[in-house]
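*Asks:* What follows is a predicted structure for the sequence shown.
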Amino acid sequence: MTDASFDLQRDAFGRLVLTTAGGARHAGVTPVRAFPIAAPDEGLSLVSAEGREIAWAEHLSDLPAPARALIEEELASREFMPEIQRIVEVSGFICPSTWRVLTDRGPADLRLKGEDDIRRLSRTRLLIADSHGIHFLVRDVGALDRRSKKLLDRFL
């Protein structure tokens, strides 16, 4: 289905409702990013409540502004991945350890169970899972301050 061949709105219950160009109505639609970390604005699927893809958009920016706003709002309510900007303190260099970090959403403490909780996504990008299942993103290790890089190197 092409990007412009549907209408997207919210119903009285707050669910996304997609109406196709042919008039088929799908309530409870969920937007799913194809590449949520590597390319969050590329490849977006709109999936029915039954788990079937109803619509696909190559780029989020290709969608009309009202539909794009609804999708971004829905994704923001479901996706929570703070981005680490600085590592302030680490309780110890053996796991488990507690990290005090500064994120794009404010200060946070995370508990690292083991070095396996740090996953390298690319040469510069890391995903850190804390003991509560929250994922923290380090978008660019090289952009971290010197102290943060030094603390992080002890775990890599």
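*Replies:* Thanks, I have it.
*Asks:* Please count neighbours and contacts with C-alpha atoms only from this point.
*Replies:* Fine.
*Asks:* Pull the number of nearby residues for the closest residue to Ala129 other than its chain neighbours.
*Replies:* Distances taken as CA to CA, 6 or more residues apart in numbering place His135 nearest to Ala129, at 4.4 Å, with adjacent residues excluded. Using other CA atoms under 10 Å, His135 has 18 neighbouring residues.
*Asks:* how much space between His135 and Leu127?
*Replies:* Distance, His135 to Leu127, using CA to CA, to the nearest Å: 6 Å.
*Asks:* Now do the helices in the chain.
*Replies:* In order along the chain, the chain carries the following helices (DSSP state H): 65-78, 146-153.
*Asks:* Leu75 is in contact with Val29, isn't it?
*Replies:* No - with contact defined as CA atoms under 8 Å, Leu75 does not count as touching Val29 (11.7 Å).
*Asks:* Between the two, which has more neighbouring residues?
*Replies:* Neighbour count, other CA under 10 Å: between Leu75 and Val29, Val29 has more, with 25 against 15.
*Asks:* list the contacts for the more buried one?
*Replies:* Each residue near Val29 by CA atoms under 8 Å, 6 or more residues apart in numbering is listed here: Arg15, Leu16, Val17, Leu18, Leu46, Val47, Ser48, Ala49.
*Asks:* here's the one I want to compare it with:
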Amino acid sequence: MTTSSFDLIRNPFGRLTLTSADGQVFENVSPVRAFPIQAPDHGIAMVCADGQEVAWIDGLQDLPATVRALVEEELGGREFMPEIARIVDVTSYATPCTWSVITDRGETHFVLRGEEDIRRIGPDTLLVSDTHGIHFLIRNMFELDKHSKKILDRFL
């Protein structure tokens, strides 16, 4: 099913309901990004609670404004991946240690269990996981300030 062949509404319980072009109704659907970091606005599957894909969205820009707003709102509520803009300090260069960082969502502190919790997901992109399973994104490690790069180099 393509992007133009369905309608999407939020039911009285706050869940998304998708109606296909042929009239099939799918309750409690959720958007799932195929490539959340490299192409967040392209390749989004609409899936039922059992994981069955019922619609595919090539690009968010292709959706009508009301449907796009619902999809973006749902994704925003489900996904939480702050981007690290600056590493302020670390308590130790041995793990576990506490990192103090500034993200696109404000200043925070988290515990890094080990160096294996810093993963490369591209030539310049890193994903840092804390002890609670929250993922922090460093979109381009080469664009960090000198102090942040120096700290990061100790862990890579």
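*Replies:* That came through, no problem. The structure displayed is predicted, hence computed values, not measured ones.
*Asks:* What's the TM-score once they're superposed?
*Replies:* Remark: TM-score between the superposed chains equals 0.98 [TM-score structural alignment, normalised by the length of structure 1]; 156 aligned residues with a CA RMSD of 0.7 Å.
*Asks:* could you pull out the strands for structure 2?
*Replies:* 6-10, 16-20, 25-33, 42-47, 53-59, 84-90, 97-103, 106-112, 118-120, 126-129, 135-138 (DSSP state E).
*Asks:* and the shortest one, what other elements does it pack with?
*Replies:* Translated: strand 118-120 of structure 2. Applying 3 or more CA pairs under 8 Å, 6 or more residues apart in numbering; DSSP states H and E, one finds that strand 118-120 of structure 2 contacts strand 126-129.
*Asks:* how close does Glu116 of structure 2 get to Leu156 of structure 2?
*Replies:* Distance of Glu116 of structure 2 to Leu156 of structure 2, computed by CA to CA: 9 Å.
*Asks:* nope, Arg78 of structure 2 is what I was after
*Replies:* Using CA to CA, Arg78 of structure 2 is found at 30 Å from Leu156 of structure 2.
*Asks:* Val111 of structure 2 now?
*Replies:* 16 Å.
*Asks:* And the two? Which one has more around it.
*Replies:* Between Val111 of structure 2 and Leu156, counted using other CA under 10 Å, the more crowded position is Val111 (17 against 10).
*Asks:* Could you find the closest non-adjacent residue to the more buried one?
*Replies:* Of all residues not flanking Val111 of structure 2 in the chain, Thr98 sits nearest, at 4.3 Å (CA to CA, 6+ apart).
*Asks:* Tell me who's in contact with the one you found.
*Replies:* For Thr98 of structure 2, the contacting residues are Val90, Thr91, Ser92, His109, Phe110, Val111, Leu112, by CA under 8 Å, 6+ apart.
*Asks:* give me that answer again for 10 Å
*Replies:* Asp89, Val90, Thr91, Ser92, His109, Phe110, Val111, Leu112, Arg113, Asp130 (CA atoms under 10 Å, 6 or more residues apart in numbering).
*Asks:* What subset of those residues is buried?
*Replies:* The neighbour count (16 or more other CA atoms under 10 Å) marks Val90, Phe110, Val111, Leu112, Arg113, Asp130 as buried among the contacts of Thr98 of structure 2.
*Asks:* who's in contact with the second one?
*Replies:* The contact partners of Phe110 of structure 2, taken as CA under 10 Å, 6+ apart, are Val90, Cys97, Thr98, Trp99, Ser100, Val101, Ser129, Asp130, Thr131, His132, Ile134, Phe136.
*Asks:* Which single one of those residues is nearest to Ile151 of structure 2?
*Replies:* Nearest to Ile151 of structure 2 among the contacts of Phe110 of structure 2 is Val90, at 7.7 Å by CA to CA.
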